[in-house]
Every structure is written in structure tokens, then in C-alpha cells.
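Peer 1: My questions are about this predicted structure, shown below with the sequence.
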Amino acid sequence: MAIQDPVPEPKVHVVLLATEAWGHTRPLCTFAARLAQTRRVNVTLFTAPNFAERVEAELSRSFGPSDEALRDLIRVATLDMGERKTVDALGFAAYNEAFARAYAKLVDGDTIICAHTHKKIKPISAPDAVVMDFFCVSGLEAVRKLSKKPVKVLAWMACHASVLIYPFAPESRGGRGDYRPKVMAEAASTGRPIEEVAEKVMNAYTGAIVRVPGLPLMYDYELSPQVVHLEGFAGVFYMMMQTFIDACDGTILVTAEPLEPEGVAKIRAWFAETSRKTYAVGPLFPLGENAVSGEKAQSDKPTEIDEFLETTLQSSGPKSLLYIAFGSLYWPTEPEKIWAFLDVVMEKKIPFILSHASPFAVVPDEVTAKVKAYGLGILSKWTPQQTILAHPVRNWLVCYTLRYKQYPRSHRS
């Protein structure tokens, strides 16, 4: 057995919290590993019951057998959400409330019980910093209220920089400006519910041309190309995120600055106006000796996908595969468009893999049968994304763009 170098006693305690979406939680696991490996700090990573096992598996991808001491710096605590066990990233009130209860115990030096393993997590020093998803505004409020010393709260933004600028940045930085005052004023004057007014104001598209830093010119309605499950909630949802952005002490962007230099620069300048820092830390992929095998172990069809990649490479050549990737939460409200798209793909004899992990995703039996008969496609709940993207057979990537309201028919071609 290799002799491990002793790990110095950590002097800093960082708390991590992502929302209940795997696309936000997965990179946070790698971020936790990097903190332990490069900074030697204590990390408490809170997660939801439905992600508990995946978080442990994802963390293991960044560590080998000789890294046990570093891995032990990361404490995974599943939040106790009572009877609510299913994913709920749209409202997630129970999630934030469970975090507030657990954070209070950290501050007071009390033992925490992991709701998944039921193991005791011993007290350590009170948190020095919190990195949390910018969806979790009530979680931020809990940190401000419960902390007994100054604690930095950094916004975890697991998305492209360009996605953040138009909805949240001031007009001087390429955004549309804060629409909260307009919503509150109209709700007060009309007596209409805030949710209704916020939805109306947010989706008041005029056909104007907008310039989002790092993206081509586009019409404003192109920012909302389809209906998803946030219909009727998106306006207030965005107001919550705007509140978090205004209140946090800085931001961590899970994007690569060389890929989005203009967008990152705009966000950095925007936050610098209030003496806050921006860190671009992506992309975040595990690099440990278990990185590849650990990812495949999480897939529902690892062997089948491996074999499919190799046989497709032999039969169709490099850059011949279409990878269609949907996230772990959001799913189109008009899935028939997906099946129509697959029909065209199969007519063109294009090999493909479709990943559909969302709990809302239901693949009709006739679609499953058609893909099976086609023989050049795979439908999978969980796919080893890094493996597929890195394989020489992969050419095109189609992923689901999350937008919140379908634009008016008068603007559609």
C-alpha cells in the first residue's frame, strides 16, 4: 500500500449546496473534490435524498485508493425532507427549509444525521463560506440569519455566462434590467397576483433585436422557443434569482473562460461594480483514476453503450453519431416533437443515442419499438456523457435549451 502524505488539519470549512437538478449537483461534486485536493479544506456537501447515492458515486470518480485522507475531508449530508422524497426543483421549499435546519446545527456545533445513511456527522468549526445555487434565495437568507460570524456566500451558476446576462444584468451590461419594481408596482395598482404579473412582464416580447454578449444578434422572442414545466412560475422564479444575485458576495461560473471570453468579462465587470468577484472554474470533470469507470457505473446501459459506440465507429466511421442529451429534470411539454425529430434521424440512417433522465420523460412503447427495429439507436435514462462526448464516433450534440414560455404565434415562422 502506498504511503499517504499527511493531510494538514483544515482551518477552513466550506458548505456546498446545489438545487435538485443533477446538472447543477454533478459539477459541484467535482468542485468539492478540487477544494479538498488543492486547498485542503473541510467541505460539507448537502444534497437531496434522490441524489445521495449518485453524489457518492460522482465523488469517487475524483479519488483513488491512495486519496482516502483527502476524500475524508468531504462530508456528504443528505437533507432530511420528511415525507417529501421526490425531485422538486421548481418550488423546493422543503429543500431550503431542510438546509436551514442543518445549517443551524453546523453553526451551533451540533451533530448532523445524514438522512440517507443515518450516520452521524461530527461537529467541526463553523462554516467560513457557503457556495450555493442561485435558485436558493431562502437558503441564502438562512445563512445570513443564522451565522454567528461573517460568512461569504457565493452564487453557484452551473450554466453558460451568456444565459445569465440578458435576464439579470443591468442594461449597461447587456441585460434587460431589473423588472422587479415594475412587477410590484403593477401588482399593487391592479390587485392581480404577483405570479401573474411577473409572468406577463417577463414575457413581454416585442420583436426587438437583442445583443447578448458572446451570442449572435437575435430577436427577443427567440429566447423562449418552447413551453416547459415552469409555465406560470417562471416570472417569480426569475425574481427570486435576481434577489439572490443582488445579495450574494460573488459568483462562481461553471464555464470555461476561453470559450466565453466576452460573456465572462461582462459578468466580471458587472459584479465588480459592487466590489464582488467572479470566478470561472469550468468545465468541471473528474480526473481521477476512477473517472471513466465511475461514470459508466452510473449508467443504466453501460455495456450496451460501449459496444454501440465501437460498432458504430467501425460501421459508420468517425464523427457519425448524434448524441441527444436531455437533463435530469426538465422535459418538453410537447414531446411529440422529439419523436418526430427521431423519425427524421432514422429516415436519414443516422446513428444516435438519446438520454432522457427526467422524471417527466415518458417514452411511448411505439417509439421504443421503432428504435429497437431501427437498430442504430439507443434510448437510455442515464448515459456516460463524458465517455460519449470524448469518443471519436461522436459528431453532433443536440441538447435541450431551457426556456420558459412559448413566444407568440405572430413571431413564429
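Peer 2: Alright, I've got the coordinates. Numbering: from 1, shown residues only.

Peer 1: Every contact and neighbour count from this point should use C-alpha atoms.
Peer 2: Fine.

Peer 1: Could I get the full set of helices for the stretch 201-350 of the chain?
Peer 2: Using DSSP state H, counting those that start in this stretch, the helices found in the stretch 201-350 of the chain span residues 234-247, 261-272, 291-298, 302-316, 336-347.

Peer 1: Flag every buried residue along the fourth one.
Peer 2: Buried residues in helix 302-316, counting neighbours by 16 or more other C-alpha atoms under 10 Å, are found at 302, 305, 308, 309, 312, 313.

Peer 1: ok, now the third one?
Peer 2: When neighbours are counted by 16+ other C-alpha under 10 Å, the buried residues of helix 291-298 are found to be 291, 294, 295, 296, 298.

Peer 1: Pretty sure residue 304 is one of the things the fourth one touches, is it not?
Peer 2: To tie it back to what came earlier, the one meant is residue 296. No. With contacts counted by C-alpha atoms under 8 Å, residue 296 stays clear of residue 304, the gap being 10.7 Å.

Peer 1: ok, and the closest non-adjacent residue to residue 11?
Peer 2: Spatial nearest neighbour of residue 11, chain neighbours left out: residue 41 (6.6 Å); criterion: C-alpha to C-alpha, 6 or more residues apart in numbering.

Peer 1: wait, the one you found sits on residue 8?
Peer 2: No. Here residue 41 lies out of contact with residue 8, judged by C-alpha under 8 Å, at a distance of 9.2 Å.

Peer 1: any chance of the helices of the stretch 201-350 of the chain in a markdown table, plus distance to residue 121?
Peer 2: What follows is these, written out as a markdown table (distance: least, C-alpha to C-alpha, whole Å):
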| stretch | distance to residue 121 |
| --- | --- |
| helix 234-247 | 29 |
| helix 261-272 | 36 |
| helix 291-298 | 25 |
| helix 302-316 | 33 |
| helix 336-347 | 45 |
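
Peer 1: Could you point out which of those helices sits nearest residue 51?
Peer 2: helix 291-298 (11.7 Å; C-alpha to C-alpha).

Peer 1: ok and that closest one relative to helix 302-316, angle-wise?
Peer 2: Interaxial angle of helix 291-298 relative to helix 302-316 (axes from the mean of the first three to the mean of the last three C-alpha atoms, to 10 degrees): 110 degrees.

Peer 1: For helix 291-298, what is the distance to the chain centroid?
Peer 2: With C-alpha atoms, centre = their mean, to the nearest Å as the basis, helix 291-298 stands 19 Å off its chain's centre.

Peer 1: and it, what other elements does it pack with?
Peer 2: helix 52-60, helix 385-390 (3 or more C-alpha pairs under 8 Å, 6 or more residues apart in numbering; DSSP states H and E).

Peer 1: ok, and for the first one, which residues are buried?
Peer 2: Going back to what we said before, that points to helix 52-60. 52, 54, 55, 57, 58, 59, 60.

Peer 1: continuing past it, what's the next helix or strand?
Peer 2: helix 68-71 (DSSP states H and E).

Peer 1: follow-up on the earlier one: wait, which of the helices and strands packed on helix 291-298 is closest to residue 166?
Peer 2: Closest among the helices and strands packed on helix 291-298, using C-alpha to C-alpha: helix 385-390, at 28.5 Å.

Peer 1: then this one, side by side with the first:
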Amino acid sequence: MSTQNYHIVAVPPNEWGHMRPMIAFLARLVAVSLSSVDVTVTLIIAESAVAKARTELSIQLAGEGIQSAESRFEVVPTAVHMFWPAESYLPALKATYAEVIKTKEPDFALLESMIHPFFGVVRSSATKPVKVGAWLPVALPSWTSMAPICYIRDDPQAYVKQVQTTMAEKGLGYMEAASDAYLSHVNGRVLRIPGFPEMTDYEGFPQEALERQGLQVFSTWLKEQPKHSDILAVGPLTSQRTPEVARKEKEEADAGGFTTFLDEWAAKKGPKSVLYICFGSVLLPAEIEHLYAVMRVLLELQIPFIMVLSDAARAALPAD
């Protein structure tokens, strides 16, 4: 019996928190379909993140017990630093995609939701039916709990009108106007969202949430919209680590001294006594002095913390 061929073209952004779960998902998808479907994946990656993506892909595939990745995965760099804003990345991404589909068109295009201007390119380039999926790498209940999202959800037409008005009056592009409109609805009000503790709208990601309940609420709302789409919850994507992968991960953690530091502090103060600070692989506080203020307080109160900074973020900080 011959196996069915199925080709996926995936485009994650180079923000690590967005790219990594997509790579994990694709590795899992290939692993579970080995016996029934010949799934091949082309990953189009911003050139600044190619090396990191290849390393992560190897780790995820090894965790799934797949050793020979070359025949199933191909990583294709595109000449952009990051997928933002659209006018900066779209020409290069179009050109890269055109080269990719010369060899084989996708049956499914998995695209990061933030690069929605590219969705139409995939559809208009297709010479056969192609499904397009939007990848939204967030905890959905947290996403739907934020006050601006509640506002958009309850009255989407009013939000669209506000964005259009902001564009016209302030001369802003769509993304800038959308951000302006979005943030204008954060005012400290108390929110009561299914699956969440009571909170103010300043709390974008509360510490305790019921994933399933929040997802159901969001799915119900989405399907009530005139042009609804199916929504699938994926995760958590924890693969079965092979002994070799687990050993390498432990060695990397030990080499940085993090494991020893955390173990010693946990022995002294107990669980939940170390603060973890990370701004992601792309962003950094706009006012560096605000970051310094937080660090000064932590040092004064002798609260141990681990701060993770990308190379770009580290370079943006003064030498002191």
C-alpha cells in the first residue's frame, strides 16, 4: 500500500517564543504520521534565525525519535531580519515563496498569524486547492482576557471604525493605528472572564487560568462571527526526550551555572523564591531606565533573579 504525500510550507516569525512551538508541532506531526502519510515540511525562516531554527529542529526531531530529517524537513532562509513591518518583509518573502513552490506546492500553509498580509499571496499563487492555517502562539484564555481583546470581541465593527479614524486623523499606518486603538482601552477596570480569577485589565497574563474553559469561550465567540474559522488547541508540546537529548539539555543548563544556583536557592528559601525575567527574543523596554529601576529594587530587597536577554537586547544596554 502506497503512502499519501502531504507537503506543508510553514512560516514562523523569528520571535523565539513563536517559532519554537511551531517547530515542535511540526516535528510531532511528522512523527505521528510516519506510518500513514509521507509528510514533508518546508520551513521559511528569516535569515537572522536560521541557525537557531536548525538547532531546535534537530532537538525536537531527536526527542520524537526521528534521526534522518533531511528527507522530510527543509529550512529555507529568506533575506529579511524579521517579519515586521509588512512593507519590509513582504517582497523578500514573496520571492522566497515563489522559488519554493516551483519545486512543490503546499497542501497546507501554516503561517504565523501576525504575517496575515502574506495569506493572500499563498492563495493567489496556488494552482491547486491549499488550506491556510493561522498559527497563534499564545495561551488563548490569557489572550481573550485582556481588556482590549474583550472590547474587540464585543464590538468588532466599532474597533475597526476606531482604527480607520485613527489612521485618517493621525496619518498612521494600519499596524500603528491598530496598536493605538488597542491600548486606548486599557484603563484599570476590573474584568471577570470565564476560567480566570478576577483581575484588572493591566494583567495580560494572570498566573492561574483554566485553559479548557477559556478556550471554549473563545471558540464559541469565534464560531458566531459571520466569517468564522475552525480553531484547534495544540499543546503543550512536550516530547518524549531521549536519554541523549535529556543529557545534553542538562549539560547546557549546568554549564551556565543555572542549575546549581536554582538548587542552592531552593534549598535555602523553598519553591517560588527566584524571579525569572525575560522580554523575549526581540523586544526590550522602551525606557531602559525603567528596567534599571526594577533591578535596583530587586538588588536592594535581595531578591534573587535570572534575567534572560537576547544578543540584540544585550547590545542595546549601556556597558555598565
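Peer 2: Received the coordinates, thanks. Given the structure is predicted, the values throughout are model-derived calculations rather than measurements.

Peer 1: Superposing both, give me the TM-score.
Peer 2: Aligned and superposed, the two chains score 0.78 in TM-score terms (TM-score structural alignment, normalised by the length of structure 2); 302 aligned residues with a C-alpha RMSD of 3.4 Å.

Peer 1: picking that back up, out of the buried residues of helix 52-60 of structure 1, which is nearest to residue 334 of structure 1?
Peer 2: For the buried residues of helix 52-60 of structure 1, the minimum distance to residue 334 of structure 1 (C-alpha to C-alpha) is 28.9 Å, reached by residue 54.

Peer 1: Could you check which residue of structure 2 pairs with the closest one?
Peer 2: In structure 2, residue 54 of structure 1 lines up with residue 52, judged by TM-score structural alignment.

Peer 1: do you know how far its match is from residue 272 of structure 2?
Peer 2: Here residue 52 of structure 2 is placed at a distance of 30 Å from residue 272 of structure 2 (C-alpha to C-alpha, to the nearest Å).

Peer 1: Just confirm residue 133 of structure 2 contacts residue 111, I think it does.
Peer 2: Yes. The pair residue 133 of structure 2 and residue 111 qualifies as a contact (C-alpha under 8 Å) at a distance of 6.1 Å.

Peer 1: and those two? which has more neighbours close in?
Peer 2: residue 111 (23 against 17; other C-alpha atoms under 10 Å).

Peer 1: Using the three-state scheme, assign that one.
Peer 2: Recorded secondary structure, residue 111 of structure 2: strand (DSSP: H, G, I helix; E, B strand; the rest coil).

Peer 1: same deal with residue 41 of structure 2?
Peer 2: Going by three-state DSSP: residue 41 of structure 2 is strand.

Peer 1: That one: how many residues sit nearby?
Peer 2: 23.

Peer 1: Could you do residue 65 of structure 2 as well?
Peer 2: There are 15 residues near residue 65 of structure 2, going by other C-alpha under 10 Å.

Peer 1: Relative to residue 33 of structure 2, how far out is the spatially closest residue to it that is not a sequence neighbour?
Peer 2: Nearest residue to residue 65 of structure 2, sequence neighbours excluded (C-alpha to C-alpha, 6+ apart): residue 242, at 7.2 Å. Separation of residue 242 of structure 2 from residue 33 of structure 2 (C-alpha to C-alpha): 19 Å.

Peer 1: tally of neighbours for whatever residue of structure 2 lines up with residue 322 of structure 1?
Peer 2: Here residue 322 of structure 1 is matched to residue 275 in structure 2, going by TM-score structural alignment. For residue 275 of structure 2, the count of nearby residues is 12 (other C-alpha under 10 Å).

Peer 1: Please apply the same query to residue 96 of structure 2.
Peer 2: Residue 96 of structure 2 is flanked by 17 other residues according to other C-alpha under 10 Å.

Peer 1: The one 3 residues further on now?
Peer 2: Here the neighbour count serves as a burial measure; for residue 99 of structure 2 (other C-alpha under 10 Å) it reads 11.

Peer 1: In terms of helices and strands, where is it?
Peer 2: Residue-wise, residue 99 of structure 2 maps onto helix 86-103 under DSSP H and E.

Peer 1: Identify each buried residue in that helix, please.
Peer 2: 86, 89, 90, 92, 93, 94, 96, 97, 100.

Peer 1: Tell me the counterpart of the third one in structure 1.
Peer 2: Aligned by TM-score structural alignment, residue 90 of structure 2 pairs with residue 96 of structure 1.

Peer 1: Pull the contacting residues for the nearest residue to its match once chain neighbours are set aside.
Peer 2: Nearest residue to residue 96 of structure 1 in three dimensions, chain neighbours excluded: residue 139, at 5.3 Å (C-alpha to C-alpha, 6+ apart). When contacts are counted by C-alpha atoms under 8 Å, 6 or more residues apart in numbering, residue 139 of structure 1 touches 96, 97, 99, 100.

Peer 1: pretty sure the first one is touching residue 136, no?
Peer 2: Which is residue 96 of structure 1. Yes. Applying C-alpha under 8 Å as the test, residue 96 of structure 1 and residue 136 come out as touching, 6.7 Å apart.

Peer 1: about what we covered before: among the helices of the stretch 201-350 of structure 1, which comes closest to residue 46 of structure 1?
Peer 2: Among these, helix 234-247 sits nearest to residue 46 of structure 1 (C-alpha to C-alpha), with 18.7 Å.

Peer 1: Next one: the residue nearest to residue 219 of structure 1 when sequence neighbours are not counted relative to residue 160 of structure 1, how far apart?
Peer 2: Closest residue to residue 219 of structure 1 apart from its sequence neighbours, by C-alpha to C-alpha, 6+ apart: residue 209 at 4.4 Å. To residue 160 of structure 1, residue 209 of structure 1 is 21 Å away according to C-alpha to C-alpha.

Peer 1: now residue 127 of structure 1
Peer 2: 28 Å.

Peer 1: neighbours of residue 17 of structure 1, just the number please.
Peer 2: The number of residues near residue 17 of structure 1, taken as other C-alpha under 10 Å, comes to 24.

Peer 1: show me the contacts for it.
Peer 2: 25, 45, 46, 47, 130, 131, 132, 133.

Peer 1: Out of those, which two sit at the greatest distance?
Peer 2: 25 and 130 (14.7 Å).

Peer 1: State whether residue 163 of structure 2 is indeed within a helix.
Peer 2: Yes. Residue 163 of structure 2: assigned to a helix according to three-state DSSP.

Peer 1: Check the alignment and tell me where it lands in structure 1.
Peer 2: In structure 1, the residue equivalent to residue 163 of structure 2 is residue 183, according to TM-score structural alignment.

Peer 1: Residue 140 of structure 2 too?
Peer 2: By TM-score structural alignment, residue 140 of structure 2 lines up with residue 161.

Peer 1: do the same with residue 237 of structure 2
Peer 2: Correspondence of residue 237 of structure 2 to structure 1, assessed by TM-score structural alignment: residue 284.
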